[in-house]
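Student: Any chance you can model this:
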Amino acid sequence: MLDLPLSLIVFTVCAAALVLVRLYRSRTHHSIAHIRGPPAKSMIMGNIRDMAYQESVGDLDFKYMKEYGTAWRLHATFGKPVLMISDPKALQHVLHKSGYMYPKTTQSTTLAFNITGRSIIWAPNGDIHSRHRKIMNPAFTAPQLRSFLPLFRRSSAKLCQMWKDQILSRTPEGTTVVVNTWLARTTLDVIGEAAFDFDFGALDNTDNELMKAYENMFADSNMYPTVWNAIFQAFWDYLPDKVLEQVRHIPTREYRRMQSTLRLFIKYSQRLIAQKSAALASDKSSKDVMSVLIRANASEDARYKLSDEEMESQMSIMTIAGHETTANTITWMLYELAKHPDYQDKVRAEIALKRAEIIARGDADFSIEDLESLEYLQAAIKETLRYHCIVYHLNRMASQDDTIPLAYPIVSASGEMISEIPVAKGQIIMLNIAAYNRLPEVWGADAHEWNPMRYVEDKVDPQVRVGMYANLMTFSAGVRGCIGWRFSVIETQAIAADLIENFQFNLPEDKPEIIRVPAGIMGPMIKGREGEGMKMPLHVTAV
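Tutor: Okay, here's the model as predicted:
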């Protein structure tokens, strides 16, 4: 008789039990077996892991949407069915009309906990999320965020001057600059001052502790997940919360990097909250986000206050969302402008005309109204958010039996046209932001091209309202939509206008192939040089 290790026996029994549970549920609950999709390569690994191994985000998403329509079926580990949707009506139903009826999956909340602690994106249910949202809302009102424009402009001016002094002064004909690293340092300084009234010093100090801890964190921890980790995560639905909270301590690359970065954020956050709490007793005028949060939390009913741990965790999510996503968006926009020099010239000419108008009226710099009136710049920002969405998938789970409507009917496995999909309690739904943002029915026949003129010429046809900004899904939507989307848009406008006004961007002479790697967030890497981390080299010339 074979003498098998006990651990292998236990694993085999658990895996077999999990498969049997899946089979039982598929026979007794609403099944999505009639929804077409690519075949699973393996009963154990399924095919959803393929999405994390695409060379560029969207390679498979766009292929499947073209073949199966706006909803298709994938298989997760141990054959668990996953419903992928890019249909606007389905997205509207899940995110808007159903409120908190589609919470995040156990995997999503656990990973959010590992990266950000008990922050607003971790919040596992509607009660906790609405409590976080209520405390955070005062810090993200439109007037509050518009007040940060001078800060954004100071930071972008500093970046421009550093490029001119440190790089371009020696090479007036221009040189290649890895723009994403500079932008990440700039936006880290911005979020430090705006959110915490704290100087990270990232632009001045490349050895900055937080910058080094955060650099390439997503690529190091989330890019190309291992087989063992996919199998391990399949069991998370059956583990108690107290056990899942210890996952972050597993000493592997998937978790070690997240843990060390979060620990550093918490250390800074505890210090800042203590300082601000003491200062607010005598100074109630501070407008940085953390000060506003502390005041809001202090005045809240004790039953609904955020705990110390929840308050500390907000620093991590605000830093990640406030600097990484914005830096990435501006990076991709500069890349597209380098590929479309004629449009770049239009934006620069438009900025120059507005600058002359500002000088003529005796003002020193752009106002929010000035930036928002720049039609070509606004179109380029919207088109980049559409074409290069930084977050490309969101995971949700049906908390009860439901029926999801479709704006665009699909063909079932039996050949029937269906306009709604019944789902059972527990059904995993993957919201495909990347695919929705390329849906030809919404964005036009040229949806797979970067063409900002679609906004200038008003060619977008949003028959179903979904997103929070320009009907895009890039900031998610509904009750769990990104609370800081206005901050990101205003910051992007301010920094992009300064860079385009001062510099010409072109592709480098060697024209490296840039791929959009799936690393939890979508970022740029040079094909064949992925080991160098996120990198976007562009040829920059002062104008």
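
Student: okay, CA-based contacts and neighbour counts for the rest of this
Tutor: Noted.

Student: can you pull out the strands in the chain?
Tutor: Using DSSP state E, the strands of the chain run over residues 71-75, 81-85, 175-178, 393-397, 402-411, 417-423, 428-432, 503-506, 514-519, 521-526, 537-542.

Student: which stretch among those strands comes nearest Lys41?
Tutor: Evaluated with Cα to Cα, the strands of the chain place strand 71-75 nearest to Lys41, the distance being 9.2 Å.

Student: How far off centre is the closest one?
Tutor: Strand 71-75 has its C-alpha centroid displaced from the chain centroid by 22 Å (Cα atoms, centre = their mean, to the nearest Å).

Student: who touches that strand?
Tutor: Strand 71-75 has contacts (Cα atoms under 8 Å, 6 or more residues apart in numbering) with 32-33, 35-40, 46-48, 64-65, 81-87, 410.

Student: angle of it against strand 428-432?
Tutor: Angle, strand 71-75 to strand 428-432, by axes from the mean of the first three to the mean of the last three Cα atoms, to 10 degrees: 120 degrees.

Student: Strand 71-75 versus strand 402-411: what angle between them?
Tutor: Inter-element angle recorded for strand 71-75 and strand 402-411: 110 degrees (by the same axes, to 10 degrees).

Student: tilt between strand 71-75 and strand 417-423?
Tutor: Calculated by the same axes, to 10 degrees, strand 71-75 forms an angle of 50 degrees with strand 417-423.

Student: can you pull the buried residues of strand 71-75?
Tutor: By neighbour count with 16 or more other Cα atoms under 10 Å, strand 71-75 contains the buried residues Ala71, Trp72, Arg73, Leu74, His75.

Student: I'd like the structure of this one too, to check against the first:
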Amino acid sequence: MNLTADVIVPIALVTVSYALCLGISRLYRKLFPHLRYLPGPKNPQLLYGNFIEIADDDNASIHEKWAEKYGPTYRLNGLMKTNILVTQDPKAVHHILRYSEEVYHKPDATRATIGQLIGNGVLVVEGEEHKMQRKVMNPAFGPVQVRALTEIFVDKSLELRDYWMREIQKSSKREVIVGAGLSKMALDVIGRAGFNYDFQALSEGTNSELSRTFAVLFGTFKRTIFDIVRIQLAGFLKLPGNPVVRDARSQMERIGNELLRDAKKAAQSSKKQDGMGKSRDLLSLLVKSNLDTNLPEHQRMSDEDVAAQIPTFFIAGHETINSSATAAIYVLTQHKNIQTKLRQELLAVGTDSPSMDELNALPYLNAFVREVLRLYAPFTFIARAAVKDDVMPLKEPIVDVNGKIHTELHIKKGQLIQIPILSMNKDKKLWGEDALEFKPERADTEPEATREIPGVWSHLLTFIGGPRACIGWRFSLIEMKAILFTLVRAFEFDLAVPKEDITFKRPLMVPLSRPIAKSRLPDRQLPVILTPVNRDN
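Tutor: Take a look at the predicted model:
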């Protein structure tokens, strides 16, 4: 046993991190004393603060309970008693998202952690650098480009259907693990649609170097707070990080550079032949946009920045659809009447391979997807930090613990802020008293107040809004519609465990939620029973 490496170093890291956190906490409370007078829950734990309650929340509804008790704007206790401002006030949220380039960035700790894993892609960079990357990347995510990718979404959905059909034929239980199949499909989709790489995960293809590398990076991305603190501390103190993660990151950079080199060659070759390329994967489209002669040289992305988008595509494209589609299937098991009505609409379509326009023309499918993304948004909250002093307007005034009324908040540089996406999507003040009910027909009778939600899509905060809105929201929507179109036509869905066994708990400090069976922990999966649909009846 290596005593130094195995015992002394971990103890030293914990000790130093505790001391640093304690010092930061004391400094933070001196810098932001005004927030201590805002209403909010008590601090249940010195180290983790109210994050303990968020992690222990079975139904991902803790922010709703706090908002009901303290109002739309309140204070939370973060790590080591730091004050976190939480708001779902529409006026305040609009202000934060509108000025996300100038004032409200992702916290440095979050950016440092993600950046060490996937590089400085569009998820990590801020300010002018983010603006430049978005400008180059936006053309790859437009409606025309997503329309061209729809065939991939449908083809891979059909492969998932066939994969599950083979799975249920192996056992009389007819049980499948939803997340396992969806994960394979999402990997195949992002490979083909992202950079024209075929993982063949659904056809039990080879365990490629790229898929193994991604598994390491993504596994690290979802770790708990101790791992996050250790990664951040290692970078702060210039200590060696996890060698497995370091090697995986190095391999991802090498593979990314190879994929980028091939994409650039293909783009240049196509340009010589007919002036435009035939490839429609995101990386090829990004390369073409970056090589556009109308783009000034100083606005072009470096090869390093372009390559950094590859793991970014992985993280964003994989987990969002996995969580959303898992939630959709869970909803189908709980609302058989909705499942039947949806299936009737889908079976009336005379093809197994619909176009994007055909998917968008299905009213009940669109209403169902919207309601899933409202009530089961994959990311339950987002975090921001003010990079300069600001004044935040409020729609609903705050009465602090001393009885003082605030119609605006003076935000100091460094202030941490949390926007509870899921809670705002369920706010009864915006959606009405039936806000917690799953009602696809809600889209036909939507309250006027929901128009105040500053989301990029359909008056929801699911894909955020403003300059940092999810760049791939069209991609995610059509992929989810393709999945549901294919699977609901093929199977009837039932839970394989009692409803009481389902929880929406997530790893500590990870704002990602999906339905999972408590009896299947630590796998964090949802088991369902599939019954093939008899189309002859």
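
Student: Show me which pair in the buried residues of strand 71-75 of the first structure is furthest apart.
Tutor: Ala71 and His75 (13.6 Å).

Student: sorry, back to before: with distance to Met136 of the first structure as extra columns, can I get the strands of the first structure in TSV?
Tutor: Shown next, in TSV, are these (distance: least, Cα to Cα, whole Å):
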stretch	distance to Met136 of the first structure
strand 71-75	34
strand 81-85	30
strand 175-178	35
strand 393-397	22
strand 402-411	31
strand 417-423	33
strand 428-432	25
strand 503-506	37
strand 514-519	28
strand 521-526	24
strand 537-542	37
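
Student: Among those strands, which comes closest to Glu312 of the first structure?
Tutor: Taking Cα to Cα, strand 521-526 is the member of the strands of the first structure nearest to Glu312 of the first structure, at 22.9 Å.

Student: Can you name every helix or strand that the closest one contacts?
Tutor: Counting contacts by 3 or more Cα pairs under 8 Å, 6 or more residues apart in numbering; DSSP states H and E, strand 521-526 of the first structure packs against strand 514-519.

Student: quick one: the strand it packs on to strand 521-526, angle?
Tutor: Going by the same axes, to 10 degrees, strand 514-519 of the first structure is angled at 140 degrees with respect to strand 521-526.

Student: residues in contact with strand 514-519 of the first structure?
Tutor: For strand 514-519 of the first structure, the external contacting residues (Cα under 8 Å, 6+ apart) are 52-57, 218-219, 221-224, 522-527, 536.

Student: Of those residues, which belong to helices?
Tutor: Phe218, Ala219, Ser221, Asn222 (DSSP state H).

Student: list the contacts for the last one?
Tutor: What it means is Asn222 of the first structure. Shown in contact with Asn222 of the first structure (Cα under 8 Å, 6+ apart): Glu254, Ala519, Gly520.

Student: related to what we said a few turns ago, what about burial for the contacts of strand 514-519 of the first structure, which qualify?
Tutor: Among those, those classed as buried by 16+ other Cα under 10 Å are 52-54, 56-57, 218-219, 221-224, 522-526, 536.

Student: Which parts of the stretch 301-450 of the first structure are helices?
Tutor: 308-319, 325-339, 341-360, 368-372, 375-387, 433-436, 440-443 (DSSP state H, counting those that start in this stretch).

Student: what about these, which gets the closest to Val292 of the first structure?
Tutor: Smallest distance to Val292 of the first structure across those (Cα to Cα): 11.7 Å, for helix 308-319.

Student: ok, average deviation of that closest one from the second structure?
Tutor: Mean deviation of helix 308-319 of the first structure relative to the second structure after superposition (mean Cα distance after the TM-score superposition for the first structure): 1.2 Å.

Student: Quick check: closest non-adjacent residue to the aligned partner of Thr325 of the first structure in the second structure.
Tutor: Counting by TM-score structural alignment, Thr325 of the first structure lines up with Thr320 in the second structure. Of all residues not flanking Thr320 of the second structure in the chain, Pro378 sits nearest, at 6.1 Å (Cα to Cα, 6 or more residues apart in numbering).

Student: Tell me how far the one you found lies from Ile329 of the second structure.
Tutor: To Ile329 of the second structure, Pro378 of the second structure is 14 Å away according to Cα to Cα, to the nearest Å.

Student: Tell me which of the two has more neighbours.
Tutor: Pro378 (26 against 23; other Cα atoms under 10 Å).

Student: Against Leu512 of the second structure, how distant is that one?
Tutor: 6 Å.

Student: Please apply the same query to Ile177 of the second structure.
Tutor: Distance, Ile177 of the second structure to Leu512 of the second structure, using Cα to Cα: 19 Å.

Student: In terms of packing, which of those two has more residues around it?
Tutor: Between Ile177 of the second structure and Leu512, counted using other Cα under 10 Å, the more crowded position is Leu512 (20 against 17).

Student: Next up, the contacts around the more buried one.
Tutor: Listed by Cα under 8 Å, 6+ apart, the contact set of Leu512 of the second structure reads Pro378, Phe379, Thr380, Arg506.

Student: related to what we said a few turns ago, reformat the contacts of Asn222 of the first structure into TSV and put neighbour count and distance to Leu374 of the first structure next to each item.
Tutor: Formatted as TSV, these follow (neighbours: other Cα atoms under 10 Å; distance: Cα to Cα, whole Å):
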residue	neighbour count	distance to Leu374 of the first structure
Glu254	21	43
Ala519	22	33
Gly520	18	32
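
Student: Ala435 of the first structure: which of the residues you listed is nearest?
Tutor: Distance to Ala435 of the first structure across those (Cα to Cα) is lowest for Gly520, with 16.0 Å.

Student: so the closest one touches Phe218, yeah?
Tutor: Yes: taking Cα atoms under 8 Å as the definition, Gly520 of the first structure is a contact partner of Phe218 at 6.2 Å.

Student: Spit out the contact partners of the residue nearest the centre of the first structure.
Tutor: Centrality entry for the first structure: nearest residue to the mean C-alpha point is Val391, 3.4 Å, by Cα atoms, centre = their mean. Neighbouring residues of Val391 of the first structure by Cα under 8 Å, 6+ apart: Ile433, Ala434, Thr474, Gly520, Ile521, Met522.
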